[in-house]
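>>> Below are the sequence and a predicted model for it; my questions follow.
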Amino acid sequence: MEFTVKQIAEILGGVIEGNAEEKVNRLDKIQEGSKGGISFLSNPKYEPYIYETGSSAVIVANDFKPTKKIQTTLIKVADPYTSFSKLLEAYAAMNASSKVGVEEPAYMAIGSKIGDKHYRGAFSYIGENCEIGENVKIYPHVYIGDNVKIGNNTTLFAGAKIYADTVIGSNCVIHSGAVIGSDGFGFAPQADGSYKAIPQLGNVILEDDVVIGANTVIDCATLNATIIRKGVKMDNLIQIGHNVEVGENTVIAAQAGISGSTKVGKNVIIGGQVGAAGHIEIPNKTIIAAKAGVSRSHKKEGLTLMGTLGFEIKDYMKSYVLFKKLPDLEQRLKELEKKS
């Protein structure tokens, strides 16, 4: 589809500098842009590209002031990254699968209900007493167990597995291979050194606007619910233990693991390969750097945690300075020992 810069600026609430009638029909990286494309500039290190890009238009910040002549048309907005994301969402929606109906073979048990404009792919399975909303897309080989509830406009990609009693909100996305509601890792040690499985009788609740990446696993609770609050975004290959609660608008990168009964606050950013111990609390707005290990609760909001034991970043950096000096200190110690 083709739009004028003026039309896009109206969508984004931006101010145009240049040709408002310039036409664009796709989204381009600024360093690879060509005529008909629209790009954005958010990171200052990419500024040199704006003076040579072939993109017909570039979204920039309101305070952007070029230092050289620019050929492209500018759309000035408060936040270029967010505005470009908005365009990506609109573009994705226009190109989203319009599939509606049921492919054969697909199974839905008697007593389950599904709303209008839904799609069920071949070999998908829906168990008993399920309630599924409107415009839900269920791709091939998706398994949905008994008593599951799914809100409107939710998409389950091929091979996702939803265990019994799971509750999924509206506008959620569950990517391929994700498993929602599998047993929590609960085993009681026995006198003979063996372990006895503890029945996991709870469920998983995903609130609205949650995204779950491919091959991510969220365990059901032992008794109540594992809860993923509204707006949470999870990358691929993440493990969420039983009874965990993840607060609103938290983002978690790939290969992170949150152990059982841990509570993660709102607007937390968790980097790749982070590990969090069980039965701890992570406050709102915490940032946890990649590969950090969080072994205890923190009370102060807005901390940045880094390092194997995940202590505050300023303390970590001070310690790391000393760590780098250890070889030199060792050599000096040896020299002093020789003199003595």
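Ah, there it is.
>>> From now on I want contacts and neighbour counts done on CA atoms only, so please keep to that.
Fine.
>>> Identify the residues contacting the most centrally placed residue in the chain.
Centroid-nearest residue in the chain, with CA atoms, centre = their mean: Lys233, separated by 2.7 Å. Shown in contact with Lys233 (CA atoms under 8 Å, 6 or more residues apart in numbering): 210-212, 249-252.
>>> In strands, which of these fall?
Judged by DSSP state E, strands contain the following of these: 211-212, 251-252.
>>> Quick check on these: which are buried?
Neighbour counting by 16 or more other CA atoms under 10 Å classes 211-212, 251-252 among these as buried.
>>> quick one, what contacts Leu206?
With contacts defined as CA under 8 Å, 6+ apart, the neighbours of Leu206 are 167-169, 227-230.
>>> and which of the residues you listed is nearest Lys338?
Ile228 (61.3 Å; CA to CA).
>>> shouldn't the closest one be in contact with Ile205?
Yes. At 6.2 Å, Ile228 counts as touching Ile205 under the criterion of CA atoms under 8 Å.
>>> The two: who's more crowded?
The residue with more neighbours, out of Ile228 and Ile205, is Ile228; 26 against 23, by other CA atoms under 10 Å.
>>> second one coming, line it up with the first:
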Amino acid sequence: MSDGVSFTLGRLADALGASLQGDPDRVVTGVAPLDAAGPEQVSFLTDPKYLRQAQASRAAALVVGRDVAGLSAALLRVDRPQQALIALLGLFHPEPSLEPGVHATAWVARTARVDPTASVGPLAVVEADAIVGPRCRLGALCFVGRGAVLGEDVRLHPHVVVLAGVRLGNRVIVHAGTVLGADGFGYAFDGRAHRKIPQVGGLRIEDDVEIGANSAIDRATLGETVVRRGAKIDNLVQIGHNCDVGEDVILVSQVGIAGSSRIGDRAMLAGQVGVADHVTIGPGAILTAKSGVPSDVPAGEIWSGIPSRPTAAQKRIWAGESQLPELIKRVRALEKRLDDLEGRRA
């Protein structure tokens, strides 16, 4: 769906900074994948390995790199097709505008400060001394706790919980069902029971962070849990108390990070990676899916496995594991022959 928006290819070329190979007056009404695009839609080729699909596509035009050849469709040639696609989607699917103001069913404490350009949706709650900055958008049933601070252009989707004292920077996006600032998982056993350690620290989310649905980031025991500028966090991610997640980090779905761990700038943790407490992941490191990380990972390295180790070493282990059934058979055969020889000597 394109929200009823249409453009000529000429206008798209101007908007994308593209060189157009085709009819500038042809009208297109949307964007679609190569295999689904129709004759009134634009598609895109961001990876040469999909050239065959692009050649078979029915799209009216294709967004491609400057040097792509072998295509008969109209072409919008750009330097960076992936970035052009982002702009293209923004043109056809502009962010819907919301009227500023507080919905009649929302509740805002008398001492809370909600900027007049902000939008507070149905049944949302903003507690005492909270600050909601310019152009913030709070969806239905959001909760902003006492003393929490939302910067400019923050977007909270429905059912987001921002607990007391949590601070969000500018342009932060939080998807439905996420909880920010719950108590960290801290207990001390006194010989009879696990006693709760009060979690009295804070949580700071810096500018341009996006957090997926149903994730949880805990407040610190003391001090702060921090998610730094530009980090992108998928759905169903758990970040424990006192963690420090660096700039532009990528955390894919079901990552779990135990307390007081540090994730360096631009590190990437794939799906279901588990990081033990007090571990440091170096800047630019990559942890492949399902890695279990009990110890520090150096900057820039790629690690895999449980327990995790450099991927090259882990691949040798995986290769060896595939030979284990045959190796066991051979060992058993050798043991039987040895037993037979020893029996004859006896």
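Right, received. Where do you want to start? Computed from a predicted structure; not experimentally measured.
>>> quick one on the thing from earlier: output the ones in strands among the contacts of Lys233 of the first structure in TSV; the columns should cover distance to Thr73 of the first structure.
Shown next, in TSV, are those (distance: CA to CA, whole Å):
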residue	distance to Thr73 of the first structure
Val211	34
Ile212	37
Val251	34
Ile252	36
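>>> Among the residues you listed, which one lies nearest to Ala178 of the first structure?
Out of those, the member with the shortest distance to Ala178 of the first structure (by CA to CA) is Ile212, at 7.2 Å.
>>> and the equivalent of Asp25 of the second structure over in the first structure, what is it in contact with?
By TM-score structural alignment, Asp25 of the second structure lines up with Glu21 in the first structure. By CA under 8 Å, 6+ apart, the contact set of Glu21 of the first structure is 4-6.
>>> So which of those residues are in helices?
The helices, defined by DSSP state H, take in 5-6 from the contacts of Glu21 of the first structure.
>>> For the contacts of Glu21 of the first structure, which ones persist in the second structure?
Retained in the second structure: 4-6, out of those (criterion both residues aligned by TM-score structural alignment, their matches' CA atoms under 8 Å).
>>> Could you identify which of the residues you listed has the most neighbours?
Val5 (25 neighbours).
>>> how about that one, what does it touch?
Residues near Val5 of the first structure by CA under 8 Å, 6+ apart: 16, 19-24, 57, 75.
>>> Next: Val179 of the first structure.
For Val179 of the first structure, counting by CA under 8 Å, 6+ apart, the contacting residues are 160-163, 215-218.
>>> can you check Ala221 of the first structure too?
183-184, 200-204, 242-244.
>>> In a markdown table, list these along with distance to Asn284 of the first structure.
A markdown table is the format used below for the contacts of Ala221 of the first structure (distance: CA to CA, whole Å):
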| residue | distance to Asn284 of the first structure |
| --- | --- |
| Asp183 | 28 |
| Gly184 | 25 |
| Gln200 | 28 |
| Leu201 | 29 |
| Gly202 | 26 |
| Asn203 | 24 |
| Val204 | 22 |
| His242 | 20 |
| Asn243 | 18 |
| Val244 | 15 |
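>>> possible to save those as CSV with distance to Phe123 of the first structure, neighbour count and secondary structure?
CSV is the format used below for the contacts of Ala221 of the first structure (distance: CA to CA, whole Å; neighbours: other CA atoms under 10 Å; DSSP: H, G, I helix; E, B strand; the rest coil):
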residue, distance to Phe123 of the first structure, neighbour count, secondary structure
Asp183, 24, 21, coil
Gly184, 27, 25, coil
Gln200, 28, 19, coil
Leu201, 28, 14, coil
Gly202, 27, 22, coil
Asn203, 25, 28, strand
Val204, 24, 28, strand
His242, 29, 32, coil
Asn243, 31, 27, coil
Val244, 32, 26, coil
